[in-house]
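Colleague: pasting the sequence and the predicted coordinates here, then a few questions.
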Amino acid sequence: MNAWLAEHYDLLRGLHILAVIAWMAGLLYLPRLFAYHARAGRGSDLDVTFQTMEFKLLKIIMNPAMIAAWLFGGLLIWVDGAVLRGWDFLAQPWMIAKLLGVVVLTGWHHYLMVERKRIAAGASRRGEKFWRMANELPFLAAIIMVIAVTTEFGQS
């Protein structure tokens, strides 16, 4: 199994990148939908439309993409640790930055799921301005993660 995974490392990496792209697209788009949704009158056709869009974005795109990103990322870590590099790379600053970023993005994803339910129930405490500003947070995390990984910042 390890040999097969190592032989298909580039495929796994490509699938991981595609999953991350889909996940990031959702993490960037859902807060924007929330910002627009904040303008819709409760119970209006627009309110129902946004609720449907937000629900489907989470259930059909974001959740599967997050799971796939975690799965393929975990496989890449396994191949790197067990076959290619050894496990020391997990202690490198660049990898710690990436893993912390994944935890932050996963937490943000969970927060967005909770907020979607609050918005649908008419109990949201957040307004359009908050969602417009919060919309940029996943991209800031992505910048840090991508620069850390591509430069292998702090590699010893």
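Modeller: Cool, the structure landed. Small disclaimer: the values here were computed from a predicted structure and weren't measured.

Colleague: only C-alpha atoms from now on, for both contacts and neighbour counts.
Modeller: OK.

Colleague: neighbours of residue 44, how many?
Modeller: Residues contacting residue 44 under the criterion other Cα atoms under 10 Å number 10.

Colleague: before we move on, what about residue 152?
Modeller: Neighbour tally, residue 152, other Cα under 10 Å: 16.

Colleague: contacting residues around it?
Modeller: By Cα atoms under 8 Å, 6 or more residues apart in numbering, the contact list for residue 152 reads 93, 94, 95.

Colleague: for the last one, list the residues it contacts.
Modeller: To tie it back to what came earlier, the one meant is residue 95. Residue 95 neighbours (Cα under 8 Å, 6+ apart): 89, 148, 149, 152.

Colleague: list the buried residues of the helix or strand harbouring it.
Modeller: Element membership for residue 95 (DSSP states H and E) is helix 93-121. In terms of neighbour count (16 or more other Cα atoms under 10 Å), helix 93-121 has its buried residues at 93-98, 101-102, 105-106, 109, 112-113, 115-116, 119-120.

Colleague: for comparison:
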Amino acid sequence: MLWVKTFHILFVVSWFAGLFYLPRIYVNLAQADDPAVRASLLGMAARLYRFMTPLGVLALILGSVLWLHYGIGQGQGWLHAKLLAVLGLIVFHLACRQHLRTFIAGTNRHGHRYFRWFNEIPVLLLLLTLILVVVKPF
């Protein structure tokens, strides 16, 4: 079980690195006027999204193994709340994909301020998840 937990944490941390950095690229994309800079940022964003998606999938798979096979958190309220936070992360990840598609298509309508706020969502979800896992308030 400790190996599964170790790799789950590794993939969660790696996934979060992408979830933190991708919206920062979107901030720069929303401000980019130079076509060369825009093309470079689009390439970075697309590669990062393709890289972080399997990391998130592996984090989810290993988290499911910890929950379903090893019984971690079963019957405890904090786990249900954590699963809602994880669902929020999945929705955020998919929203990142949608924003990437609008940038690629040239149809983005959001400014850099929107993406600066958008960038705070995974921070809040991480804080909530950490509190739930470590403190187990209920």
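Modeller: Nice, I can see it. Predicted, not measured: the structure shown is a model, and the values here were computed from it.

Colleague: quick revisit: tabulate the contacts of residue 152 of structure 1 in a markdown table, adding columns for distance to residue 76 of structure 1.
Modeller: Putting those into a markdown table (distance: Cα to Cα, whole Å) gives the following:
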| residue | distance to residue 76 of structure 1 |
| --- | --- |
| 93 | 18 |
| 94 | 15 |
| 95 | 12 |
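
Colleague: which one of the residues you listed is nearest residue 21 of structure 1?
Modeller: In terms of Cα to Cα, no member of these lies closer to residue 21 of structure 1 than residue 95, at 18.9 Å.

Colleague: residue in structure 2 matching the closest one?
Modeller: In structure 2, the residue matched to residue 95 of structure 1 (TM-score structural alignment) is residue 79.

Colleague: which stretches in structure 1 count as helices?
Modeller: Assigned by DSSP state H, the helices in structure 1 fall at 2-7, 9-37, 45-56, 63-79, 93-121, 128-134, 137-151.

Colleague: got TSV for those helices, with distance to residue 85 of structure 1 too?
Modeller: Putting the helices of structure 1 into TSV (distance: least, Cα to Cα, whole Å) gives the following:
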stretch	distance to residue 85 of structure 1
helix 2-7	11
helix 9-37	13
helix 45-56	40
helix 63-79	8
helix 93-121	13
helix 128-134	37
helix 137-151	15
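
Colleague: follow-up on the earlier one: can you tell me which of the contacts of residue 95 of structure 1 stay in contact in structure 2?
Modeller: Counting by both residues aligned by TM-score structural alignment, their matches' Cα atoms under 8 Å, those that remain in contact in structure 2 are 89, 148, 149.

Colleague: now, which of the residues you listed sits nearest residue 56 of structure 1?
Modeller: Using Cα to Cα, these come closest to residue 56 of structure 1 at residue 149, 31.4 Å.

Colleague: can you get me a residue count around residue 31 of structure 2?
Modeller: 13.

Colleague: gap between it and residue 44 of structure 2?
Modeller: 15 Å (Cα to Cα, to the nearest Å).
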